[in-house]
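**Q** What follows is a predicted protein model with its sequence.
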Amino acid sequence: MGETSDDERGFFAELPVRRPTKAAPIEKPHYHGHRDRLRERFVAGGPDALPDYELLELLLFRLIPRVDTKPIAKALIARFGSLAEVIGAPPSLLEEVKGIGPTVAVDLKVIAATAQRMARGEVRGREVLSNWTQLLDYCRSAMAFENREQFRILFLDKKNGLIADEVQQTGTVDHTPVYPREVVKRALELSASAVILVHNHPTHPFSITQDHAPVH
């Protein structure tokens, strides 16, 4: 290998010496501290310590991990009215809210299915009419944002305990057929003493009608 020329030695001598630099500290996004504080409030005070939009934030933390979910949660509550109605809304309407994509919409529907299963278990065997508000909340979360009319029947025993909750008919946006003979037939099959008939109004998302009738 030949000797290095004077020109080459001069060129390399003029190059600046590169020294390793310290990496700039990575700042956490501003919402990280907020998330920690919100979790602490939930642990300390339970769910009643948080309004609907903050409980929704807690859910969205896991579904949208690297985004400030506070404005998304507030937008969802503003759009649908309450946490129960957000969870009950169909994916197509959820996706109309900025920040909610198809994956998050489906995840919220999984949560909705879980909540409905739990609500059904809580109501079953209790005296339903002794807690009418709970019953309405359950029906609202299950039906309020369905885009077609549903005719749902709650079958009760002699103590007004829930035997079964069934969707008998699904109709169009403004009509669903009801066949009294089918209602009576099913009530007799289940040995129900009374029924609660529920249907929704898709054109008025927050409107649900209930009728209570004994079975003779």
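**A** Here it is on my side, so go on.
**Q** use CA for all of it now, contacts and neighbours both
**A** Fine.
**Q** got a list of what H30 touches?
**A** Contact analysis of H30 by Cα atoms under 8 Å, 6 or more residues apart in numbering lists nothing.
**Q** Please report how far it lies from V67.
**A** 10 Å (Cα to Cα, to the nearest Å).
**Q** One more: R19?
**A** Distance, R19 to V67, using Cα to Cα: 36 Å.
**Q** swap in A89?
**A** Counting by Cα to Cα, the separation of A89 from V67 is 22 Å.
**Q** which residues sit in contact with L129?
**A** L129 touches L135, N160, counting by Cα under 8 Å, 6+ apart.
**Q** Presented hereafter is structure B, for comparison with structure A:
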Amino acid sequence: MPVSPPLAKAAEEKPHYLGHRDRLRERFVAGGADALPDYELLELLLFRLIPRSDTKPVAKALLARFGTLAEVLGAPAELLREVKGVGPSVALDLKIVAATAQRMARSAVRGREVLSSWNNVLDYCRAAMAFEAREQFRILFLDKKNGLIADEVQQTGTVDHTPVYPREVIKRALELSATAIILVHNHPTQPISITLDH
């Protein structure tokens, strides 16, 4: 049975986002990550996670909900799944990417003079804990050159408070031979609120 011209034309047409995917990949290859805004970089990642769908609306919805790329990756899986187009497997894959990014950030910061790049420390802390559902008291232990020795969660509390024991902080600093510490405390009721003390 012959196919009518309108049906034949529709069968030949490819989804509009296929060409878009190729163009984004080419821009990334040519200019690196700096050539793309955050939503397009997130789109590139989502291409792999959502193979046969337009990922631009999902990327934009994630950024609209959470604010920044770091905060998208730092968001809990259950909150990611609330965004239309993000199912359990996509949320899990984003958390795997987040864990990889956090490991890279720790490696990049460890051994460097963290205070010479205060914004990097803030970005690192936001990515690690901005969307934690419970309050955390985290300590960054530094050596005499302000290089990061360790990043540890010292206490985890409830949604609105966490206990802090100064003797435990001092004890751990002595165990690690730290000469300085940065105390980090998040505020789950204010998703991107983090307090740092040095």
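**A** That came through, no problem. Because the structure is predicted, anything quoted here is derived from the model rather than measured.
**Q** Just give the TM-score of the two.
**A** Once the chains are laid over each other, their TM-score by TM-score structural alignment, normalised by the length of structure 2 reads 0.95; 194 aligned residues with a Cα RMSD of 1.3 Å.
**Q** neighbour count winner among R19 and V67 of structure 1?
**A** A count of neighbours by other Cα atoms under 10 Å puts V67 above the other of R19 of structure 1 and V67, at 15 against 6.
**Q** Structure 2: which residue goes with the more buried one?
**A** Superposed on structure 2 with TM-score structural alignment, V67 of structure 1 falls opposite S53.
**Q** what about the closest residue to its match other than its chain neighbours, which SS state?
**A** Take S53 of structure 2 and drop its neighbours on the chain: the residue closest to it by Cα to Cα, 6 or more residues apart in numbering is Y17, 7.6 Å away. Using DSSP: H, G, I helix; E, B strand; the rest coil as the criterion, the local structure at Y17 of structure 2 reads helix.
**Q** And for Y17 of structure 2, the neighbour number?
**A** Per other Cα under 10 Å, the neighbour tally for Y17 of structure 2 reads 15.
**Q** same deal with the one 4 residues further on?
**A** By the other Cα under 10 Å criterion, the neighbourhood of R21 of structure 2 contains 18 residues.
**Q** With Y53 of structure 1 instead?
**A** Using other Cα under 10 Å, Y53 of structure 1 has 21 neighbouring residues.
**Q** residue contacts, the equivalent of it over in structure 2?
**A** Using TM-score structural alignment, the partner of Y53 of structure 1 in structure 2 is Y39. If a contact means Cα under 8 Å, 6+ apart, then Y39 of structure 2 has K56, A59, K60, L63, L69 as its contacts.
**Q** Widest-spaced pair of the residues you listed?
**A** K56 and L69 (14.0 Å; Cα to Cα).
**Q** the helices in structure 2, which residues?
**A** Here structure 2 has its helices, by DSSP state H, at 5-12, 16-31, 38-49, 56-66, 69-74, 77-80, 88-109, 118-129, 166-175.
**Q** In structure 2, which residue range corresponds to the longest strand seen in structure 1?
**A** Selection of the longest strand in structure 1 by residue count, based on DSSP state E, yields strand 162-170. Taken onto structure 2 by TM-score structural alignment, strand 162-170 of structure 1 occupies residues 148-156 there.
**Q** Many thanks, I have nothing further to ask.
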